[in-house]
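S.K.: turn this into a structure:
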Amino acid sequence: MSYQPVPTVRRRRLGSTLRKLRTEAGMTLDAAAEALNATANGSPGARHWTAPKLSRIENANATIRTTEVEVLLRAYEVTDCEIRVALEGLAKDAGKRGWWQTYRGVVAPAYADYISLESDADSVRDYAPLVIPGLLQTSEYARETIAANARARSASEVSALAEVRLARQAVLTRADTPLRLWAVIHETALRRRFADRPAIMAEQLRRLLDVAEWPTVTLQVMPIDAAPNPGDAGAFTLVGFPGPMPDVVSQENLRGPTYVEGVDDVNVFVDAFGRIADSALSPDATKGLIADLV
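M.R.: Below you'll find the predicted structure:
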């Protein structure tokens, strides 16, 4: 299996944000390059800026140093310290090797991109119509569902993927800034049964009851008798970031995750998730239903 060691989604987020800031400054690529070269003014080691180079950075086809991010922000007259820190951090981490790369033999590049997104995020909003979200799965539930959807994988690969799924859950208990998770799970997923191992689902339901008490987790169930709503179109995950970083949408299929990154397109999912949450049971009613199922 081929593996891309650089989590390119970080570059895309950085590039799209720099493009947004440039356009908000009312500058074309040519005008930006001219302003940047004037700012450099012969400084030692300064990059000679051209419109094609800027375009490659904005389209995630070239790297950019943190010092160059600072130069760009000055040219675009961006003075917000929060924006500067966020973008310089993203540039610094664009090629960072994450813990998941230990599993590069089984983790596909698109999945590695998603894990890097999740590790950078401060919030996740997840609509799960058929399967419990990975951040909330128990070990046995993860293993069984991975095995069912990865029939070509060996037993050792399934075990490795289950380990990765559980390791991802560390973002929920980070010491400084735990990830805020808002999950809406369809009742159908809660009523699934493992005929030969019924204890798997009982343990999973108890896990949901436990995390539903965490202050950083909001859990809702979409009841089977709910009226039609945007959730009928399928599962998706909204990944949110601190500061100026735009949200990213991930949609999972048998080939792995695909991404929606344009602001207008992402806003369609933001609106959809709000309507889904409005159609679901309240967190208190959700805990009551899960307790009954247990």
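
S.K.: switch to C-alpha atoms for all contacts and neighbour counts from now on
M.R.: Noted.

S.K.: now do the strands in the stretch 51-200 of the chain.
M.R.: Assigned strands in the stretch 51-200 of the chain, in chain order: 123-128, 180-186 (criterion: DSSP state E, counting those that start in this stretch).

S.K.: ok now the last one, how far from the chain's centre?
M.R.: Centroid displacement of strand 180-186 relative to its chain, using C-alpha atoms, centre = their mean, to the nearest Å, is 14 Å.

S.K.: tell me the angle of that strand relative to strand 123-128?
M.R.: On the basis of axes from the mean of the first three to the mean of the last three C-alpha atoms, to 10 degrees, strand 180-186 is oriented at 10 degrees to strand 123-128.

S.K.: which strands or helices does strand 180-186 pack on?
M.R.: Identification of packing neighbours for strand 180-186 by 3 or more C-alpha pairs under 8 Å, 6 or more residues apart in numbering; DSSP states H and E yields strand 123-128, strand 217-222.

S.K.: with mean neighbour count added, can I get the ones you listed in CSV?
M.R.: Shown next, in CSV, are the helices and strands packed on strand 180-186 (neighbours: other C-alpha atoms under 10 Å):
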stretch, mean neighbour count
strand 123-128, 23
strand 217-222, 23
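
S.K.: to residue 187, which of these lies closest?
M.R.: strand 217-222 (5.7 Å; C-alpha to C-alpha).

S.K.: and the strand or helix carrying residue 9, what does it pack against?
M.R.: Element membership of residue 9 [criterion: DSSP states H and E] is helix 8-24. On a contact count with 3+ C-alpha pairs under 8 Å, 6+ apart, helix 8-24 meets helix 51-58, helix 81-93, helix 109-120.

S.K.: what sits up against the first one?
M.R.: With C-alpha atoms under 8 Å, 6 or more residues apart in numbering as the contact definition, helix 51-58 has outside contacts at 12, 14-16, 18-19, 29-30, 32-33, 62-64.

S.K.: can you tell me which of these are buried?
M.R.: With burial judged by 16 or more other C-alpha atoms under 10 Å, the buried subset of those is 12, 14-16, 18-19, 29, 32-33, 63-64.

S.K.: I have a second one here; can you model it like the first so I can compare?
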Amino acid sequence: MPHQPLEPTVRRRRLGQTLKKLRTGAGMTLEDAAAAMQWKVPKLSKIENARQQIRPAEVTALLRAYRVTDPEVFTALENLARDAGKKGWWQTYSGVVSPAYADYISLEDDAERICEWAPLAIPGLLQTAAYARETMTATGESRTAQEITALAEVRQSRQAVLTRPGHPLQLWAIIHEAALHTRFEVRPATMREQLRRLLDASELPNVTVQIMPLDSTAHPGLFGGFGLVSFPGPTPDVVLLENLNGATYVEGDGAQPFASAVERIRAAALSVEDALARIAQLEEGHRK
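M.R.: Sure thing, here's the model as predicted:
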């Protein structure tokens, strides 16, 4: 049976949440807004709850009904409505990319900034192909060699957002020092190459890498890793939480505690200068 296209539903949720926030900010009930649009109430309710798509022209009309005047808001939400059903390059890998993973790649594609706290492994946007294959082989017990290779290709393709023309993704990664000491017995050079990759990526003006030292003070990151994804315009942040069962998302107001936690985690980590010196020291140690 052919695979069904993967729907980027996170985009619709972001759009629906933002439209609902603008409606309530305008002091309008669902009934008020539906009447202004000459819609039935269930239609607007389904749009706000991401169960129905909305055309860009309808977004424009809604924003006018909500008395929005900021042109950047119009542009951001019209583009989000236009892209809500767009299929990305990752659809080519639908046989190995789960719907939740596809959702996250679409978030990366839309994002303006990502702050990632990585206590156990190097963030995917900074991984070498060899590191990706080795770690996925170790953790993906039910994956075939061909699937691992495909997923490693996906991880490498995702990194194009860091060098996309005009508006490269701003990435701030805080990595626990323990993640820099992983041993790879089959291919020992993997970690050295990965450390070099971190140093090279740090030379990009839109990439910042910090290291959480082994002897750090206590901080909110002790509760586990996460990625805080931020977007242009008024759409809310989204937080990614990962584990062996896949990915889950924290959206809307639930993302705010993570934004606060990021600042405290940054403060507990080494400065950027000291972090790069630590990475370079470890990379040099692998050469001996």
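
S.K.: can you give the structural similarity as a TM-score?
M.R.: Between these two chains, after superposing, the TM-score reads 0.96 (TM-score structural alignment, normalised by the length of the second structure); 282 aligned residues with a C-alpha RMSD of 1.1 Å.

S.K.: that older thread, how big is the offset of the helix holding residue 9 of the first structure relative to the second structure?
M.R.: Compared with the second structure after fitting, helix 8-24 of the first structure deviates on average by 0.3 Å (mean C-alpha distance after the TM-score superposition for the first structure).

S.K.: next, the angle from that helix to helix 51-58.
M.R.: Angle of helix 8-24 of the first structure versus helix 51-58, following the same axes, to 10 degrees, is 130 degrees.

S.K.: chain center to the helix or strand just after helix 8-24 of the first structure, what's the gap?
M.R.: Going down the chain from helix 8-24 of the first structure, the next helix or strand is helix 29-40, by DSSP H and E. Centroid separation for helix 29-40 of the first structure versus its chain: 33 Å, with C-alpha atoms, centre = their mean.

S.K.: list the contacts of the alignment partner in the second structure of residue 115 of the first structure.
M.R.: Taking TM-score structural alignment, residue 115 of the first structure has residue 105 as its aligned residue in the second structure. With contacts taken as C-alpha under 8 Å, 6+ apart, residue 105 of the second structure has the following neighbours: 90, 158.

S.K.: can we see that at 7 Å?
M.R.: If you count contacts by C-alpha atoms under 7 Å, 6 or more residues apart in numbering, residue 105 of the second structure has none.

S.K.: same question for residue 236 of the second structure.
M.R.: So residue 236 of the second structure contacts 14, 252 (C-alpha under 7 Å, 6+ apart).

S.K.: that one -> the first structure?
M.R.: Checking TM-score structural alignment: residue 236 of the second structure goes with residue 246.

S.K.: which SS state does that match fall under?
M.R.: Taken by DSSP: H, G, I helix; E, B strand; the rest coil, the conformation at residue 246 of the first structure corresponds to coil.

S.K.: from residue 159 of the first structure, how far off is it?
M.R.: Here residue 246 of the first structure is placed at a distance of 34 Å from residue 159 of the first structure (C-alpha to C-alpha, to the nearest Å).

S.K.: per the alignment, residue 181 of the second structure corresponds to what in the first structure?
M.R.: Aligned against the first structure by TM-score structural alignment, residue 181 of the second structure finds its counterpart in residue 191.

S.K.: with residue 161 of the second structure instead?
M.R.: Aligned partner of residue 161 of the second structure by TM-score structural alignment: residue 171.

S.K.: ok, residue 190 of the second structure next?
M.R.: Counting by TM-score structural alignment, residue 190 of the second structure lines up with residue 200 in the first structure.

S.K.: tell me who's in contact with its match.
M.R.: By C-alpha under 7 Å, 6+ apart, residue 200 of the first structure lies in contact with 140-141, 194.

S.K.: next, work out how far apart it and residue 168 of the first structure are.
M.R.: 20 Å.

S.K.: what of residue 38 of the first structure?
M.R.: For residue 38 of the first structure relative to residue 168 of the first structure (C-alpha to C-alpha), the value is 45 Å.

S.K.: likewise residue 130 of the first structure?
M.R.: To residue 168 of the first structure, residue 130 of the first structure is 20 Å away according to C-alpha to C-alpha.

S.K.: and the two? Which one has more around it.
M.R.: Legend: neighbour count by other C-alpha atoms under 10 Å for residue 130 of the first structure and residue 168, higher for residue 168 (19 against 16).

S.K.: give me the neighbour count for the residue nearest to the more buried one when sequence neighbours are not counted.
M.R.: Leaving aside its chain neighbours, residue 168 of the first structure sits nearest to residue 135 (6.7 Å; criterion: C-alpha to C-alpha, 6 or more residues apart in numbering). By other C-alpha under 10 Å, the residues close to residue 135 of the first structure number 19.

S.K.: repeat for the one 3 residues further on
M.R.: With neighbours defined by other C-alpha under 10 Å, the count for residue 138 of the first structure comes to 21.

S.K.: need the counterpart of it in the second structure.
M.R.: So, by TM-score structural alignment, residue 138 of the first structure is matched to residue 128.

S.K.: its match touches residue 194, doesn't it?
M.R.: Yes. Contact criterion C-alpha atoms under 7 Å: residue 128 of the second structure and residue 194 qualify, at 5.9 Å.

S.K.: which neighbours do those two share?
M.R.: With C-alpha under 7 Å, 6+ apart, residue 128 of the second structure and residue 194 have no common neighbours.

S.K.: quick one on the thing from earlier: now do the contacts for the match of residue 138 of the first structure.
M.R.: 194, 197.
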